[in-house]
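Student: take a look and give me a structure for this.
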Amino acid sequence: MKSYRFALILFVILISCEKKSKTEKAIEDIPVAIKVERFDKAFFETKPEDLAKLKREYPLFFPSNTEDAVWIEKMQDPLWRELYQEVERKYSNFEPVRKDFDVLFQHIKYYFPETKTPKIITVIAEMDYNNKVIYADSLVIVSLELYLGKDHKFYQFPEYIKQSFETKQIMPDAVASFASRKIAKVTDKSLLSQMIYFGKELYLKDLLLPEYSDDEKIGYTEEQLLWCQENESYMWRYFIEREMLYDDDAKLKARFVSPAPFSKFYLEIDNETPGRVGAWVGWQIVRSYIKNNDVTLDEMLQLSGKEIFEKSKYKPKK
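Tutor: Predicted coordinates for the structure are as follows:
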């Protein structure tokens, strides 16, 4: 009996691997050659007298109402130049990241064939951690000053923010920006709708970043991910018993979905929790929906959170 079970398990694994390999083989055959332009490098290595030429090459980054003196001051400012030197030290060879973008857009083109192959432009901006990567159809703008490593001396941010300032987070951040153009906008403010919206985003990371671990996709540590896995049923019971799912109190998004040092159950365990546990639960609901329904990816991305939840047959793991 034991040998039979082992053989059956092995057969299931082999079938799963074969199915995956066929999909990945098809993805690998999609021609993608991403081009990268290092605007950060061009800017800080341009002489002030050549600024006009740089502005002609990159008009997108030079608002017409900003005087040249502002750009020249930035070029020569010691702190900005030190930041550029740190970025250059980390990314003098950008080829590994460029190859990661090739692989990412092979996956994107497989699931969304109409997608254009964009150009990647790297910049050094104002450390806006809410816009680390911006996907804009034909362009992807990457702010490299926010990927120097979470322990970099320049970062004066809370730990929960800077823990994602790693090179490995560039692709998940790119998918998050891409996803915002594919997922239907939330039409109500209920906690459930917010949870499912970000659950869809994380499910897209499942498809587009199959080699990434779940903690990398959501920006958790391994310990934070484990906490969610071990407390899934507890969190779900908490939401249900307090009738939170269809509650549209804006504070619920801040407590359970938005980036935060921890989630706010208003219990002694709060300091042990990671932020965004609602998004993590929403992810599990979307996964369950996909498993239990015959639906295309595009259709799922347009469905309401309520419909996805009601048809998901979601049951938290105990």
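Student: CA only for contacts and neighbour counts going forward, please
Tutor: OK.
Student: what ranges do the strands span in this protein?
Tutor: 35-38, 119-123, 133-136, 139-143 (DSSP state E).
Student: what comes up buried for stretch 224-244?
Tutor: 224-225, 228, 232, 235-236, 239 (16 or more other CA atoms under 10 Å).
Student: could you list which of the residues you listed belong to helices?
Tutor: Under the assignment DSSP state H, the buried residues of stretch 224-244 contribute 224-225, 228, 232, 235-236, 239 to helices.
Student: now, which of those sits nearest Gly149?
Tutor: Nearest to Gly149, judged by CA to CA, of those is Gln224 at 18.9 Å.
Student: one more to put side by side:
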Amino acid sequence: MLSRKNLLIILIFFITACSSDRLDVDVSDVEFEMQFEHFEDEMFNCKSVSEMDAANKQLVEKGQELYEFYVFDVLRAGSPYDDSVGTYLYYFITDTTMKMAYQDIRTEFGDFSEEEDQIVDMFKHLKYHLPKALLPEKLITYNSAFNYGVVSTPNKIGVGLEMYLGPENRIIQQVGFPVYVKDKMKSEYLMVDIAHSWLITNVMGENKGETFLSQMVYYGKLRYAIDAMLPNLPDHLKIRYTEAEYDWSLASEDDIWLYILDMNWVYSTDMKLLLRFFEEAPTTVGIEGSPGRIGQFMGWQMVKQYMEKNEEVSVADLLLQDNETVILKTYKPDNE
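Tutor: Next up is the predicted model:
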């Protein structure tokens, strides 16, 4: 007969096994390395146009197509191969506001080692779940003049660090972004933005769904893949919500789903409806008290239920599943 102590041990093991997160995997044996470069330091330390010209040539070699995009599209300074580009870039780094932004970047992200460890771990998780997926070779940080947060190429990631200085930052308070955007210009959203950018650019591709359901499934897969890359990140950050927005969405999930069914929206192709439910906004118009992108949240819950009820389906299998109805059939909010 088992003793009370042994029964307790068995019970604890059973509870732990049943509640284990299938995405919380051990990646200690996964081999992956990448480089990190900080172009803002190399640029803002230049003391003259000639130094900027020399730095530009070095940065073109290091950053290649990403640096070309940065100079031409982000800073709108022309081609990095133009003879006059050094002058334009020097104007940029000597601008009073941009110098302040660089100082704030140094204060907030001067020691980037913790972020580097998190980023490497993130891509180890991606490699674990999707061994054939493209992986970055290098991440480059810079000052994007408040134009871009994260951008990805097939082998590099660019991060405009000034976009994560926080809503209380002296410059962000003055820039012309909507309040709901400023409120989330925080470093805590950096990891999810990196995962989001890489997945869309190099793993899943852009959303091409034309129906409400196809949008739900696409964004549900995307959020689940982000979950797989960042299993220890709080859930509200994985969808770029505040904790209050996430809690409201969980509590309202059943009512929202019933509303969608009652309105016969599941197979709707109404573009205005899709924009309301899936694109960035301060709220989802028509649903009082909701955060924006509630359709993405609903899709994530749908995909999570599908994966919970089909333990044999891997993350790779999920991304290849193109039968949306199969995923839809498993979705039953608790109080439906």
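Student: circling back to that earlier point, could you dump the buried residues of stretch 224-244 of structure 1 to CSV with distance to Asp29 of structure 1?
Tutor: Compiled in CSV, the buried residues of stretch 224-244 of structure 1 are given as follows (distance: CA to CA, whole Å):
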residue, distance to Asp29 of structure 1
Gln224, 36
Leu225, 33
Cys228, 37
Glu232, 39
Met235, 42
Trp236, 42
Phe239, 45
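Student: CSV please, covering the strands of structure 1 and showing distance to Met195 of structure 1 and mean neighbour count.
Tutor: Converted to CSV, the strands of structure 1 look like this (distance: least, CA to CA, whole Å; neighbours: other CA atoms under 10 Å):
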stretch, distance to Met195 of structure 1, mean neighbour count
strand 35-38, 35, 15
strand 119-123, 30, 20
strand 133-136, 22, 20
strand 139-143, 26, 21
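Student: okay, those strands in CSV with distance to Arg56 of structure 1 next?
Tutor: Shown next, in CSV, are the strands of structure 1 (distance: least, CA to CA, whole Å):
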stretch, distance to Arg56 of structure 1
strand 35-38, 15
strand 119-123, 16
strand 133-136, 20
strand 139-143, 17
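Student: nearest to Ser193 of structure 1, out of these?
Tutor: Nearest of the strands of structure 1 to Ser193 of structure 1, taken as CA to CA: strand 133-136 at 23.5 Å.
Student: after superposition, how close is that closest one to structure 2?
Tutor: Superposing on structure 2 places strand 133-136 of structure 1 at an average distance of 1.9 Å from its equivalents, by mean CA distance after the TM-score superposition for structure 1.
Student: how about Tyr289 of structure 1: what's its closest non-neighbour residue?
Tutor: If the residues on either side of it in the chain are set aside, Tyr289 of structure 1 comes closest to Ser312, at 3.8 Å by CA to CA, 6 or more residues apart in numbering.
Student: same check, this time on Leu192 of structure 1
Tutor: In space, and not counting its chain neighbours, Leu192 of structure 1 is closest to Leu245: 4.8 Å by CA to CA, 6+ apart.
Student: next one: Tyr110 of structure 1
Tutor: Ile27 (6.1 Å).
Student: contacts only, for that neighbour.
Tutor: Ile27 of structure 1 makes contact with 106-107, 110, according to CA atoms under 8 Å, 6 or more residues apart in numbering.
Student: re earlier: what residue of structure 2 matches up with the residue nearest to Leu192 of structure 1?
Tutor: In structure 2, Leu245 of structure 1 lines up with Val266, judged by TM-score structural alignment.
Student: pretty sure that match sits against Phe212.
Tutor: Yes. Here Val266 of structure 2 lies in contact with Phe212, judged by CA atoms under 8 Å, at a distance of 5.3 Å.
Student: re the thing from before, ok, so of the ones in helices among the buried residues of stretch 224-244 of structure 1, who is nearest Glu201 of structure 1?
Tutor: Sorting those by how near they are to Glu201 of structure 1, with CA to CA, puts Leu225 at the top with 16.9 Å.
Student: you'd agree the closest one is up against Asp215?
Tutor: Yes. Contact criterion CA under 8 Å: Leu225 of structure 1 and Asp215 qualify, at 5.8 Å.
Student: how many residues are close by Arg223 of structure 2?
Tutor: 26 (other CA atoms under 10 Å).
Student: name the nearest residue to whatever residue of structure 1 lines up with it, sequence neighbours excluded.
Tutor: Mapped onto structure 1 by TM-score structural alignment, Arg223 of structure 2 lines up with Leu202. The shortest distance from Leu202 of structure 1 to any non-neighbouring residue, by CA to CA, 6+ apart, is to Trp283 (6.1 Å).
Student: report how many residues lie close to the counterpart of Glu222 of structure 1 in structure 2.
Tutor: Taking TM-score structural alignment, the alignment pairs Glu222 of structure 1 with Glu243 from structure 2. Neighbour count of Glu243 of structure 2, defined by other CA under 10 Å: 13.
Student: do the same with Gln301 of structure 2
Tutor: That count, for Gln301 of structure 2 with other CA under 10 Å as the rule, works out to 23.
Student: residue contacts, whichever residue in structure 2 pairs up with Arg287 of structure 1?
Tutor: For Arg287 of structure 1, the equivalent position in structure 2 is taken to be Lys304, counting by TM-score structural alignment. Residues in contact with Lys304 of structure 2 (CA under 8 Å, 6+ apart) are 220, 224.
Student: one more time with 6 Å
Tutor: With contact set as CA atoms under 6 Å, 6 or more residues apart in numbering, Lys304 of structure 2 has no partners.
Student: map Leu139 of structure 1 across to structure 2 for me.
Tutor: By TM-score structural alignment, Leu139 of structure 1 lines up with Lys156.
Student: and that match, how close does it get to Tyr67 of structure 2?
Tutor: Applying CA to CA, to the nearest Å, the value for Lys156 of structure 2 to Tyr67 of structure 2 is 10 Å.
Student: again, but for Met302 of structure 2
Tutor: For Met302 of structure 2, the distance to Tyr67 of structure 2 (CA to CA) stands at 39 Å.
Student: repeat for Gly299 of structure 2
Tutor: When Gly299 of structure 2 is compared with Tyr67 of structure 2 (using CA to CA), they lie 35 Å apart.
Student: please consider this matter closed, and thank you.
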